[in-house]
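1. would you be able to build a 3D model of this:
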Amino acid sequence: MTLAAWQLADLLNPLVLFGFAGQFVFMLRFLVQWYASESRGRSVVPVAFWYISVLGGLILLTYAILREDIVFSAGQALGLLIYLRNIWLIHSRRRRYAARQRTVGLRSQRAPSAGEVP
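-> Take a look at the predicted model:
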């Protein structure tokens, strides 16, 4: 079987298509970050970046496990921990900010987004 025929046959494999879908979702996070940065005129990392990272990471981790690739699995698992920790930090900060605003009585101000400094 030629290399081209092997690659074409591999592309028709549902598991490979699932892996490509995971890569596509994972790549989308950079488009979201790029759009957010261009919209604000400065580099920012929106919360959506981290949620998309989790979704793409879960798909790719599943793919790696099904392919029985320990290196790929370990890398995706570690990445997921980092993405989830960032989401936790963002929401913890927002909760603290909201509590501080209630204490001070400034409820009219919105909580800062992920890329903003209060």
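
2. contacts, neighbours, all on C-alpha from now
-> Fine.

3. helix or strand for residue 28, which one?
-> Secondary structure from DSSP states H and E places residue 28 in helix 14-40.

4. so for that helix, what gets flagged as buried?
-> Within helix 14-40, the residues scored as buried using 16 or more other CA atoms under 10 Å are 19-20, 22, 25-26, 28-29, 32-34, 36-37.

5. contacting residues around the residue nearest the centre of the chain?
-> In the chain, the centroid-proximal residue (CA atoms, centre = their mean) is residue 53; its distance is 1.3 Å. When contacts are counted by CA atoms under 8 Å, 6 or more residues apart in numbering, residue 53 is found next to 25-26, 29, 80, 83.

6. here is a second sequence; please produce its structure as well for comparison:
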Amino acid sequence: MTDLLDYLHDVFVIRFDAWVVLGFIAQGLFTMRFVVQWIASERARKSVIPVAFWFFSIGGGVLLLIYALYRRDPVFIAGQALGLVVYVRNLYFIAINRRRASAGN
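-> Take a look at the predicted model:
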């Protein structure tokens, strides 16, 4: 039990710095995308992905990528970088479809 308490103290107290704060903020933004999606889907009574989902994805993804670069974690870096491409591409599709819809009206 002492080993577990020592580990938790090391991780959450001794190593706690501004980078960890950035990581928690980034994770909070990233988590908000699920909250936004869940609320929108509950209201619509079907699966919905609102535009805010992609903005939270980009915000959290960029900050998590910065955090991963600082931590020098190649798996985390690759995962966040690839995710950002997908999030930006989805916003691009949304913008294109909105332009087409407004041009058709």
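
7. re the thing from before, conserved subset of the contacts of residue 53 of structure 1 in structure 2?
-> Mapped onto structure 2 and checked by both residues aligned by TM-score structural alignment, their matches' CA atoms under 8 Å, these keep the contacts 25-26, 29, 80, 83.

8. now for the longest helix seen in structure 1, which elements pack on it?
-> In structure 1, assigned by DSSP state H, the helix with the most residues is helix 70-104. When contacts are defined as 3 or more CA pairs under 8 Å, 6 or more residues apart in numbering; DSSP states H and E, helix 70-104 of structure 1 packs onto helix 47-66.

9. in structure 2, which residues correspond to the helix it packs on?
-> Mapped onto structure 2 with TM-score structural alignment as the criterion, helix 47-66 of structure 1 occupies residues 51-70.

10. tell me, how many residues neighbour the equivalent of residue 88 of structure 1 over in structure 2?
-> Using TM-score structural alignment as the criterion, residue 88 of structure 1 maps onto residue 92 of structure 2. Here the number of neighbours of residue 92 of structure 2 (other CA atoms under 10 Å) works out to 12.

11. how close does residue 92 of structure 2 get to residue 86 of structure 2?
-> With distances defined as CA to CA, to the nearest Å, the gap from residue 92 of structure 2 to residue 86 of structure 2 amounts to 10 Å.

12. cool, residue 47 of structure 2 as well?
-> Applying CA to CA, one obtains 19 Å for the distance of residue 47 of structure 2 from residue 86 of structure 2.

13. check residue 46 of structure 2 too.
-> Shown here: residue 46 of structure 2 relative to residue 86 of structure 2, a distance of 23 Å by CA to CA.

14. more neighbours: these two, which one.
-> The residue with more neighbours, out of residue 46 of structure 2 and residue 86, is residue 86; 14 against 10, by other CA under 10 Å.

15. got the contact list for that one?
-> Under the criterion of CA under 8 Å, 6+ apart, the contact list for residue 86 of structure 2 is empty.

16. over which residues of structure 2 does stretch 20-37 of structure 1 lie when aligned?
-> Mapped onto structure 2 using TM-score structural alignment, stretch 20-37 of structure 1 covers residues 24-41.

17. identify the residues contacting that stretch?
-> Residues from elsewhere that reach stretch 24-41 of structure 2 (CA under 8 Å, 6+ apart): 47-50, 52-54, 56-57, 59-64.
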